[in-house]
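**Student:** please find the sequence and the predicted model below.
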Amino acid sequence: MNLRQKITEDMKSAMRAGDVKRRDALRLLQAALKQKEVDERIELDDAAVVAVIEKMLKQRRDSIAQYEAAQRQDLADIEKFEAGVLQAYMPEALSDAELDAMISEVIASVGENGSPKIGEVMALLKPKLAGRADMAKVSLLVKVKITG
């Protein structure tokens, strides 16, 4: 069963159980997936589904920060719940040690051809880390490792 089918089955389960909040969060996800398929005229594979979920998670984190700054905890709680539902479909996150090792490996491979550039390293890391690490954090780690 691919990720898209799992999301559909989970939504059906939420509907049967009467879990309105979970159903609504999954409907938002399905709508975003369908919109991406229609816009690009493709059928999404698991990697593309993870990319859509990652984008939605980033939007939720931004919204949570804004709602909390505006002291709207009720809205922040809704966004946190949706983020939790979305996070369940993401691949297992890498540990800090695994992430550090992967960054060092890529920097070493790029460094063989001269001094490594942050853009080159990030371009090689992004497909390997899709959904498994926060790319903003990865970017900071790469900058620290390259600049020393």
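**Tutor:** Received it, and whenever you're ready, just let me know what you need.
**Student:** please count neighbours and contacts with C-alpha atoms only from this point.
**Tutor:** Noted.
**Student:** now the residue nearest the centre of the chain: closest residue in space, sequence neighbours ignored.
**Tutor:** Centroid-nearest residue in the chain: Glu54, 2.3 Å away (criterion: CA atoms, centre = their mean). Closest residue to Glu54 apart from its sequence neighbours, by CA to CA, 6 or more residues apart in numbering: Gly131 at 6.2 Å.
**Student:** swap in Ala47?
**Tutor:** Once flanking residues are discounted, Ala47 sits nearest to Ala130: 7.7 Å by CA to CA, 6+ apart.
**Student:** structure two is appended below for comparative analysis:
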Amino acid sequence: MQMSLKEKLLSDMKEAMKEKDVLRKDTIQMVRGAILQKEKDSLKEVHEEQILDILVQEIKKRKDALVDFEKGNRHDLAESANAEIAVLTAYLPKQLSDDELTEIVRETISEVGASSVKEMGKVMAAITPKVKGKADNGKVSSIVKQCLA
């Protein structure tokens, strides 16, 4: 039986503690904290898809902060953010290549019958569940724009 994402995070955190890998331990603890907070807020146990959402949100936070760190010449913080992104990305499903993504976008555009950039919202709504956790939304959005243009 395959371990759930939540169990894997706990197991990996324990392993990181044994190995004294502070960055990995702290990053995983932070994600587990976000998961626990979500469970407390909703009074329900989170499922795999919600954990993926949390991972994607945490990666996005770090990518956004990375831009500021680089502008502010804080290479130490940028390095740390990149390392955290690497730890978090390991828990996401295999990322789609640009070609795979373009193929999915084209299929979805024909499924929803979109023909102009004005219908981008409709296409994004249909495509998001298909690529959840497997591709960055910014990248998906730009490919949808290219295909609709």
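**Tutor:** The structure has been received and is ready for your questions. Keep in mind that this is a model prediction, so the values were computed, not measured.
**Student:** now which residue in structure 2 aligns to Ala25 of structure 1?
**Tutor:** Correspondence of Ala25 of structure 1 to structure 2, assessed by TM-score structural alignment: Thr27.
**Student:** from memory that match sits against Ala83, does it?
**Tutor:** No - using CA atoms under 8 Å, Thr27 of structure 2 is not in contact with Ala83; the gap is 9.3 Å.
**Student:** what about these two, which has more around it?
**Tutor:** Neighbours were counted for Thr27 of structure 2 and for Ala83 using other CA atoms under 10 Å; Thr27 has more, 19 against 16.
**Student:** give the helix, strand or coil label for the most far-flung residue of structure 1 relative to its centre.
**Tutor:** Distance from the C-alpha centroid of structure 1, by CA atoms, centre = their mean, peaks at Gly114 (31.9 Å). What DSSP: H, G, I helix; E, B strand; the rest coil gives for Gly114 of structure 1 is coil.
**Student:** what helices and strands are in contact with the top helix by length along structure 1?
**Tutor:** In structure 1, taking DSSP state H as the definition, the longest helix is helix 46-69. On a contact count with 3 or more CA pairs under 8 Å, 6 or more residues apart in numbering; DSSP states H and E, helix 46-69 of structure 1 meets helix 3-17, helix 20-40, helix 73-87.
**Student:** again, 7 Å this time
**Tutor:** Packing partners of helix 46-69 of structure 1 (3 or more CA pairs under 7 Å, 6 or more residues apart in numbering; DSSP states H and E): helix 73-87.
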